[in-house]
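Visitor: One predicted model, sequence on top.
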Amino acid sequence: MPSSTVLAEEQSDFAALARALRPPPYVADRFYAAGWWRRQTILHDLYLVAARYPDRPAFLLHQAAAGRTVTMRYAQLVQHVDRFARALLALGVRRGDPVVVQLPNSWEAIALLLACLRAGAVAVPVSPSVRQRELERVLRMTQATVCVVPDQWHGFPHAEALAEVAPRLLWLRHRVVLGDAAATGAIDFAGFFVHTWHDLPDAPHRLTLDDPDRASMVVFTSGSTGEMKAVLHSHNTFRCGTGAHAAVQERGWGENEVFATPFAAYDTTSLLFAVWGPILSGGTGIFLDRWDPEVMLDVADSAGVTQLSAAPPHWQELAAAQRRRPRALSRLRTAITTGAAMRPAMLQEVSAAFGKPMHRVWGMTETGMGIRTRPDAPPAADDLQVGYPVTGLETDLVSTGEADEIFPMRVRGPSVCLGVWHDQLTVRETWKHDDGWFSTGDLVTRETSGAMRIAGRVDDRIGHPHMIPVQEVEMELARHPAVREVAVVGYVDQRGGERPCAVVVPHGVPPTLTELRDYLTWRGMTGWYRPTRLEVAAALPRSHVGKIRKDVLRRWIAGAEVPD
């Protein structure tokens, strides 16, 4: 069996791939028989909750500029989902067509994402922090005919950037802008989607509660090579990524939960935890359009938050805000940390501030939130002990033959994506290779209790919640006239976040960090890709075959040793 499948010339477009990609019958039959997959989709859950509890808040979205929190109730949400789905059909979107949506945290962003599924399209959510260069690549890979962006966000002119790249994308028929659309000649989102009911004669036949096994969601991620990858999920794989198929005690949430997270709604963690989670539990999701720990705690407290998930840097800010002005948070049951490991001192500090033990969740865009600390588990001494695989997720630890073994981890199960599509029109279908085993790139050890402990990474991916394409950043930095050689490695900053450090061998006078960051901005690179630390070296350590020893560099910048 070959390691990848190259699409035929006549099927080289993304829509054809999405329509054709499905799990093998023997896999689907097994997961259905086990009760992990189901015949319904997230849309069934949405409309059922709306019928039972029409006035229950589905999402609370705080708007910093207005100083208010908007409540989107379930009855309102389904009305907007139907209205937006009709608008997509009116734009010519067909079943299986990709629709790229890049919106900040807002009720429109959530309703539009669900409307893509209602219209039978493939939803392609993109974080608003992604800039012009990467957005163009997403549009090229998907060949989407519709792209929705804000006019501007956090000072970046998204509408102008989309208008600039559009002439190079002949298949992009419609640019839609939330905000000032007239300035760039785009379709006005409010006018076309919100305020217009598109009375299409065939709409009732074209709207759908969807096929649970088709590729319905595409989330982009970048590995350590810098290659942008499109991860294709079905309704079933994405739902299992939330742990919804597992028992309540195992997954940690039940009915009518209130979820809160500081991440962008279109990040994978947020989609699973704070968009799908509320709908599956018949509860509420909380988002801020601008991060503010004080506001997050105020909104979460008034809403009766029960589930709070954040990365270590956010937890540190939340803990400081809680110490300054304690909130009751009387319903908070579960505090979850994701991403980079939380230092033991920070773990104790955060747990003390909220009076709750911290729980860890491991996950990937390709696999969902698959390994987690169980709610009834004793508090961990540190944050490296992740926990146990969720029901149905098998783990395969590949022996390296060492005495104290650290295993490369592979996983297989109902939450693993249908496939991963690469820039070279190559798709790796999960169940056509290695009997469904997916290599995570993580190194783990197994405790005597059976719990998994993360020991490191096979590759050198950097960052959370946004992974940084290391090779692409290195290639751009190498073009700077003051850079002879460069390697980008990760380090943990004082707030517990994982950040990129550029180790540079200079040409003559070494460049400054500001110069390198400004250079990458000029090259059109997304903000979080830029190094936040610079180290200058006389040479880069290499192996006997000439490969840069990034393990040595990581130890060096951590202060453990000086590279030879």
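Guide: On my side now, so go ahead. Numbering: from 1, shown residues only.

Visitor: switch to C-alpha atoms for all contacts and neighbour counts from now on
Guide: Will do.

Visitor: Can you identify each of the strands in the stretch 351-500 of the chain by residue range?
Guide: Ranges of strands in the stretch 351-500 of the chain, per DSSP state E, counting those that start in this stretch, are 358-364, 368-372, 385-389, 394-397, 407-412, 419-422, 426-429, 438-446, 452-457, 483-492, 498-506.

Visitor: which outside residues touch the first one?
Guide: Which is strand 358-364. Here strand 358-364 makes contact (Cα atoms under 8 Å, 6 or more residues apart in numbering) with 334-339, 347, 350-351, 369-375, 379, 383, 385-387, 440.

Visitor: Pull out the buried residues from that strand.
Guide: Residues of strand 358-364 classed as buried by neighbour count (16 or more other Cα atoms under 10 Å): 358, 359, 360, 361, 362, 363.

Visitor: residues contacting the nearest residue to the fourth one once chain neighbours are set aside?
Guide: Spatial nearest neighbour of residue 361, chain neighbours left out: residue 372 (4.3 Å); criterion: Cα to Cα, 6 or more residues apart in numbering. Listed by Cα under 8 Å, 6+ apart, the contact partners of residue 372 are 251, 359, 360, 361, 362, 386, 387, 388, 389, 390.

Visitor: And for residue 416?
Guide: Applying Cα under 8 Å, 6+ apart, the residues near residue 416 are 237, 241, 366, 367, 368, 430, 438.

Visitor: Name only those of the residues you listed that count as buried.
Guide: Using 16+ other Cα under 10 Å as the burial test, the contacts of residue 416 include 237, 241, 366, 367, 368, 430, 438 as buried.

Visitor: Let me have the residues you listed in TSV, extended by distance to residue 176.
Guide: Below are the buried ones among the contacts of residue 416 laid out as TSV (distance: Cα to Cα, whole Å):
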residue	distance to residue 176
237	30
241	30
366	29
367	31
368	30
430	34
438	37
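
Visitor: Give me the buried positions along stretch 20-31.
Guide: 21, 22, 23, 28, 31.

Visitor: Stretch 276-293 too?
Guide: Neighbour-count burial for stretch 276-293 [16+ other Cα under 10 Å]: 276-291, 293.

Visitor: What is the end-to-end distance of it?
Guide: 23 Å (Cα to Cα, to the nearest Å).

Visitor: quick one: it to chain centroid distance?
Guide: Offset of stretch 276-293 from its chain centre (Cα atoms, centre = their mean, to the nearest Å): 15 Å.

Visitor: What of stretch 320-332?
Guide: The answer for stretch 320-332 is 27 Å, by Cα atoms, centre = their mean.

Visitor: Below is an additional structure, to be compared with the one above:
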Amino acid sequence: MASIRDGCTPWPEEFVDRYWAAGHWRGNTLDNLLRGWALQYAPRTALVHGGARLTYAALNRRVDRMAAGFRLRGLRPGHRVVVQLPNVPEFVIAVFALMRAGAIPVFCPVSHRTSEVSRLVRLTQALGYVGPATYRGFDHTAMAADIAARVPLLRQVFTLEEPGASSGGLTIDTWGCQYSPLGSIDAPPGPALAHSADQVAFLVRSGGAGEEPRLVPRTHNDYAYQARAAAELVSLTEDDVYLAVLPAGSDFAFGCPGIVGTLSVGGTVVLVEDAEPADCLAAVERERVTVTSVVPAVARLWLDALPALGADVSSLRLVQIGDAPQDPATAERIGPELGCRPQRVHGTAGGLLTFTRPDDPDSAVLAAQGRPLSPDDEIRIVDADGEDVPDGEPGELLARGPYIPRGYYRAPDLNARSFTADGYFRTGDLARRTPDGDLVVTGHRDDVPQRPHPEAPPGP
């Protein structure tokens, strides 16, 4: 099997040295960071889903045992595994367990069906699949079986049984594919595997539904930095409670600062499976949620429903909005109606992230998309000939930095269109820079295959 590195574009050595020297990259893998968090915050609540609660110590134990179970099932370092789970604790457990086993999770929205999932399996040469047995009337097990019959490399299917269902045991179909309940992937942990933080931690999808998959390889070093920097930017602490309502496998919910950033400070992650206002606002009230991230459509649903629901949302201190440049009005409603600060976040799973700052004046939050996440993000705004334009003038936004990968996975033609020769990512955003250094995104170039804001979750 080809190495995961064969399809990835590395950072040039001079940039590797620069990001290490700046302290952005620290040489620790995400799964090993979880070990440290579990020691530091052992009795604190890490994950909440409905009535279920999981402490940091229990989360790390389950990750350890599942990682050992994956190894017993034949998963080895470098193997790719498509993970298609909703916002449930098993998503977090399985992703960290796969990383701890040295395998590469490939994040896939739970709403995707056979054609989209099979393309991911083929592109990544995935050996395994993790998904629900059935979810909201769709038979994921049958879908996986159909894909396995046509893609010989897929040989391990791990399914999350519904509560109360009979788990059964290991079965093998006529094509030689093994099917196992995810709950049975449990074994005493063996010696910890050593793997490097410059290796790929996971692959995340970028782009809209129905398009050819564009996979972004995220290394342990660059993603740990992104989540840590975002957590610092919003002043996350162990007293914060983050509501994950967008798909957990989206970059916005996973690490902006999201799930990873919240766990890094000992906070609590509350997982909900859709954006329906009654459930989400009830979770805010019940768990005293302090921070969440939404897209404008979800924010409008909540704002419109709040008067009738009468939920107590006074615990909220920050609502991040995955920004649509044409919709500042939604951000404007956050303060008066939810009683907390809005923060506009702009970017893609594999590109520049910009944030308004919590102490920015309201005028800046409503008028701009903020400033780059990292002090070492390098920005250019260029005209049609690739020449830099003066500040205040519009042009295409280019960026490179310590969390911006240098290429898509196994996509040389796409990379040639999406990156400059000196490594700048062509975001496709049309933007201008204000005198204060904020970026104002005014539109998007149709010929650049990107999307300017995080993927919205499926409807209720």
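Guide: Happy to help now that I have it. For clarity, every value in this text was computed on a predicted model and none was experimentally measured.

Visitor: ok so, going back, tell me the one of the contacts of residue 372 of the first structure nearest residue 406 of the first structure?
Guide: In terms of Cα to Cα, no member of the contacts of residue 372 of the first structure lies closer to residue 406 of the first structure than residue 386, at 14.8 Å.

Visitor: how about the closest one, what's its partner in the second structure?
Guide: Applying TM-score structural alignment, one finds that residue 386 of the first structure aligns to residue 369 in the second structure.

Visitor: The second structure: helices as residue ranges?
Guide: 13-21, 30-40, 56-72, 89-100, 114-124, 140-150, 220-233, 251-255, 258-264, 277-287, 296-309, 328-338, 362-367, 412-418 (DSSP state H).

Visitor: which one of those lies closest to residue 2 of the second structure?
Guide: helix 114-124 (10.0 Å).

Visitor: Identify the residues contacting the residue nearest the centre of the second structure.
Guide: What sits nearest the mean C-alpha location of the second structure, by Cα atoms, centre = their mean, is residue 251, with 2.7 Å. By Cα under 8 Å, 6+ apart, the contact list for residue 251 of the second structure reads 204, 348, 349, 454.

Visitor: Ok, residue 295 of the second structure next?
Guide: Applying Cα under 8 Å, 6+ apart to residue 295 of the second structure gives the contacts 321, 322, 323, 454, 456.

Visitor: The counterpart of it in the first structure and residue 276 of the first structure, how far apart?
Guide: Structural correspondence for residue 295 of the second structure with respect to the first structure (TM-score structural alignment): residue 311. Plainly put, residue 311 of the first structure is 19 Å away from residue 276 of the first structure if you go by Cα to Cα.

Visitor: Over to residue 266 of the first structure?
Guide: The gap separating residue 266 of the first structure from residue 276 of the first structure is 11 Å, by Cα to Cα.

Visitor: And residue 375 of the first structure, by the same measure?
Guide: For residue 375 of the first structure, the distance to residue 276 of the first structure - Cα to Cα - is 20 Å.

Visitor: ok, now residue 379 of the first structure?
Guide: Separation of residue 379 of the first structure from residue 276 of the first structure (Cα to Cα): 27 Å.

Visitor: and what of residue 173 of the first structure?
Guide: As judged by Cα to Cα, residue 173 of the first structure and residue 276 of the first structure stand 30 Å apart.

Visitor: for residue 370 of the first structure, same thing?
Guide: According to Cα to Cα, residue 370 of the first structure stands 15 Å off from residue 276 of the first structure.

Visitor: And the aligned residue in the first structure for residue 277 of the second structure, how close does it get to residue 285 of the first structure?
Guide: Matched to the first structure by TM-score structural alignment, residue 277 of the second structure sits across from residue 293. Counting by Cα to Cα, the gap from residue 293 of the first structure to residue 285 of the first structure is 16 Å.

Visitor: what's the answer for residue 521 of the first structure, then?
Guide: Applying Cα to Cα, the value for residue 521 of the first structure to residue 285 of the first structure is 34 Å.

Visitor: now swap in residue 23 of the first structure and tell me
Guide: In terms of Cα to Cα, residue 23 of the first structure sits 30 Å off from residue 285 of the first structure.

Visitor: ditto for residue 520 of the first structure
Guide: 35 Å.

Visitor: Translate residue 422 of the second structure into the numbering of the first structure.
Guide: Counting by TM-score structural alignment, residue 422 of the second structure corresponds to residue 435 in the first structure.

Visitor: That match: how many residues sit nearby?
Guide: By other Cα atoms under 10 Å, 9 other residues sit near residue 435 of the first structure.

Visitor: hang on, residue 353 of the second structure packs against residue 375?
Guide: No: using Cα atoms under 8 Å, residue 353 of the second structure makes no contact with residue 375, being 11.7 Å away.

Visitor: Please identify which of the two sits among more neighbours.
Guide: residue 353 (25 against 10).

Visitor: Tell me who's in contact with the more buried one.
Guide: Going by Cα under 8 Å, 6+ apart, residue 353 of the second structure touches 345, 346, 347, 372, 373.

Visitor: so what's it closest to, chain neighbours aside?
Guide: residue 347 (4.6 Å).

Visitor: That neighbour maps to what in the first structure?
Guide: Matched to the first structure by TM-score structural alignment, residue 347 of the second structure sits across from residue 363.

Visitor: do residue 207 of the second structure as well
Guide: Aligned counterpart of residue 207 of the second structure in the first structure: residue 222 (TM-score structural alignment).

Visitor: From what I see, its match and residue 229 are in contact.
Guide: Yes: applying Cα under 8 Å, one finds residue 222 of the first structure in contact with residue 229, separated by 5.8 Å.

Visitor: chain center to stretch 230-238 of the first structure, what's the gap?
Guide: Here stretch 230-238 of the first structure is found 12 Å from its chain centre; the criterion is Cα atoms, centre = their mean.

Visitor: Let me fix that, I meant to ask about stretch 9-19 of the second structure.
Guide: Put simply, stretch 9-19 of the second structure sits 23 Å off its chain's centre (Cα atoms, centre = their mean).

Visitor: do the same with stretch 29-41 of the second structure
Guide: Distance, centroid of stretch 29-41 of the second structure to centroid of chain: 18 Å (Cα atoms, centre = their mean).

Visitor: Show me the contact partners of it.
Guide: Residues outside stretch 29-41 of the second structure that contact it (Cα under 8 Å, 6+ apart): 56-57, 59-60, 96-97, 99-100, 195-197, 201, 220-221, 224, 263-266.
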